Structures are given as C-alpha cells and as structure tokens.
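Chemist: Give me coordinates for this.
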Amino acid sequence: MTADVQTGPAHAVPAPTTTRWHEVCAYEDLLPERGACALLEGIQVAIFRTFDGELFALSNFDPFSGAYVIARGILGTRGGTPTVASPMYKQVFDLRTGRCLDDTEVALPTFGVRRTPAGRVEVAL
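Modeler: So this is what the prediction gives:
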C-alpha cells in the first residue's frame, strides 16, 4: 500500500519557509509513554515523552486510516528504535524519523521539539 506522506489530506497547510518555535505545554504535563496532540498553525502535531524523558514530535495524521490518531498510539521499541504504533491498524513508526517500519515507502513528517530551561515544551514548524 502506498500512502500520502503529507501532514494530512491534500488540503493540508503547505510547509512554511522559516522555522518558528511554538510553546505547547509544560514538560511535566506530558505523561511518560503517552502522547498529546497540539494544533499549531492548522497542523495537528503528536508529541511524545518517553520513559527516559526524550521528546518527539510528528504528524498526528495516520496515512493508513486517514484519521488524526497518532497521539493515541502505543509507544515501544523495535530493534532499539523508539516507536509509536498507530491505534488504528497498528503500523509502527520510528519516532526519530517518522518512517513506517512496516511499509518503508511511508513516513510521517517530524518536527523539532525541545524542552526550554524554564521547563516548557516547544515544537518547531
């Protein structure tokens, strides 16, 4: 199956030409091993905090089901790679690259994410 690798359906907002950081929440608001979703400039971003405290951000759009559900996915690892499994059809995505490990022709867009010295989480678009 070949799926669209955009941030969502064809009507999605085009990629901006400059990077802008958006404050999303407090780091402590993100529960380890759970996802959260933020709407930034019309783009749904799934944000994850792993058990060891790492942050990841990728598109919330599941290209296999067409639903915005990645933030509800199950975190895990495959061969040492941090992953999220879609809650719909269970395709597994690399949290670092967005690449689908079950179908290498598909990838989710990823976004820069950081924790500020003040303990806030910011996502770059």
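Chemist: alpha carbons only for contacts and neighbour counts from here, please
Modeler: Fine.
Chemist: Pro82: neighbour count?
Modeler: Residues near Pro82, counting by other CA atoms under 10 Å, number 18.
Chemist: again with Ala26
Modeler: Counted by other CA under 10 Å, the residues lying close to Ala26 total 14.
Chemist: shouldn't it be in contact with Arg114?
Modeler: No. Using CA atoms under 8 Å, Ala26 is not in contact with Arg114; the gap is 11.2 Å.
Chemist: how far does stretch 85-94 stretch from start to finish?
Modeler: Start-to-end span of stretch 85-94 (CA to CA, to the nearest Å) is 9 Å.
Chemist: before we move on, what about stretch 24-36?
Modeler: Stretch 24-36 has its terminal residues 10 Å apart, counting by CA to CA.
Chemist: Over to stretch 74-84?
Modeler: Using CA to CA, the end-to-end distance of stretch 74-84 comes out at 5 Å.
Chemist: buried set for it?
Modeler: Neighbour counts using 16 or more other CA atoms under 10 Å place 74-76, 82-84 of stretch 74-84 among the buried residues.
Chemist: Repeat that for stretch 36-48.
Modeler: For stretch 36-48, a neighbour-count test (16+ other CA under 10 Å) marks 36-38, 43-48 as buried.
Chemist: Secondary structure and distance to Phe56 for the buried residues of stretch 74-84 - can I get that in a markdown table?
Modeler: Conversion of the buried residues of stretch 74-84 to a markdown table gives the following (DSSP: H, G, I helix; E, B strand; the rest coil; distance: CA to CA, whole Å):
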| residue | secondary structure | distance to Phe56 |
| --- | --- | --- |
| Ile74 | strand | 14 |
| Leu75 | strand | 11 |
| Gly76 | strand | 13 |
| Pro82 | strand | 10 |
| Thr83 | strand | 10 |
| Val84 | strand | 10 |
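Chemist: One more sequence to fold, the one below, so I can look at both together:
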Amino acid sequence: MNYKPITIDLSYLYSLAGGDKSFEQILLIGAVEDVNIKVSGLKDSWYVRDAEGIRKNAHSLISLSAIAGMPEVEGWSRTIDQVFADGEFHPELEILAQNIIAGWPAAKSALNRVIEAN
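Modeler: Here you go, the predicted structure:
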C-alpha cells in the first residue's frame, strides 16, 4: 500500500511558544512522547477493531499533532474521530489510520532532529 508522507510545519508551535525556545522544546518533547503513545494505541485498537479505542486515540492525536506540526495527521485524526463517533468500526478508514501509523516513524525522526538541534 502507498501511504501519504507526513509533512512537518512547526508554525503553530512557534506561535504558541511566542519565541520562547525553551518552551518550544518542552512542548515539542511532550507532544512527540504523547503522539508516540497515541499512535501505538491507535495501532493496537485498529488491530482488534476496538472502535472506542480508535476514536479515543484519534481524538487525542488531533491536538497533539497540531502542536507537533503534522497537519495531515491532524486532519486524518479528525476524520477518524468524527466517523467513529457512532461507536461502530469503519474498515473503510483503514488508509487514514495506516497513513498515521506508517508515517509516524519518519515524522518522529524529523521531530527528534528538531529537538536535538535546539
């Protein structure tokens, strides 16, 4: 399967931090750690077709991915969150979940490079 890559745009993070580099670091480190947990939860929930778990992890990823500068993940997560609100499993959204799961390792590496550079 061909997954869409995740681009990084940290403009929202920069606007939140208002030029405070140490606050940027704190926000980004926390967001990367939390995204990692939520992507793992999304993967595990998808595997067992747990609609509630999928929605919970996707919902958390909306704000976390905004802070971490991943607009695609934010959009995909928002769609998953909205569609799974009915409590049913929606296999037709697998491509969105897999875009997040498959794209996260490269995005995490890119974000870790930003963290290390500061």
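Chemist: Fetch the TM-score of the aligned pair.
Modeler: Once superposed, chain against chain, the TM-score is 0.26 (TM-score structural alignment, normalised by the length of the second structure); 60 aligned residues with a CA RMSD of 4.8 Å.
Chemist: quick one on the thing from earlier: which member of the buried residues of stretch 36-48 of the first structure is positioned nearest Val121 of the first structure?
Modeler: Each of those was scored against Val121 of the first structure by CA to CA, and Ile47 proved nearest at 9.4 Å.
Chemist: For the closest one, give its distance to Tyr68 of the first structure.
Modeler: Ile47 of the first structure sits 13 Å away from Tyr68 of the first structure, going by CA to CA.
Chemist: got TSV for the buried residues of stretch 74-84 of the first structure, with distance to Asp62 of the first structure too?
Modeler: Output for the buried residues of stretch 74-84 of the first structure, formatted as TSV (distance: CA to CA, whole Å):
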residue	distance to Asp62 of the first structure
Ile74	13
Leu75	15
Gly76	17
Pro82	18
Thr83	14
Val84	11
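Chemist: Taking those residues together, which two end up most distant?
Modeler: Farthest apart among the buried residues of stretch 74-84 of the first structure by CA to CA are Ile74 and Pro82. That separation is 10.8 Å.
Chemist: so Val45 of the first structure sits right up against Gly35, yeah?
Modeler: No. Taking contacts as CA under 8 Å, Val45 of the first structure lies outside contact range of Gly35: 10.0 Å.
Chemist: Tell me if I'm right that Val92 of the first structure and Val84 touch.
Modeler: Yes. Using CA under 8 Å, Val92 of the first structure makes contact with Val84 at a distance of 5.7 Å.
Chemist: Report the buried residues of the longest helix seen in the second structure.
Modeler: Counting residues, the longest helix in the second structure under DSSP state H turns out to be helix 21-47. In terms of neighbour count (16+ other CA under 10 Å), helix 21-47 of the second structure has its buried residues at 24-25, 27-29, 31-32, 34-36, 38-39, 41-43, 45-46.
Chemist: try stretch 97-108 of the second structure
Modeler: By 16+ other CA under 10 Å, the buried positions in stretch 97-108 of the second structure come out as 97-104, 107-108.
Chemist: what about it, distance to the chain center?
Modeler: Relative to its chain's centre, stretch 97-108 of the second structure lies at 8 Å (CA atoms, centre = their mean, to the nearest Å).
Chemist: Determine the set of other helices and strands touching the longest helix of the second structure.
Modeler: Counting contacts by 3 or more CA pairs under 8 Å, 6 or more residues apart in numbering; DSSP states H and E, helix 21-47 of the second structure is packed against helix 11-17, helix 51-67, helix 94-117.
Chemist: picking that back up, which pair of the buried residues of stretch 36-48 of the first structure spans the longest distance?
Modeler: Greatest spacing in the buried residues of stretch 36-48 of the first structure, by CA to CA: Ile43 and Phe48 (16.0 Å).
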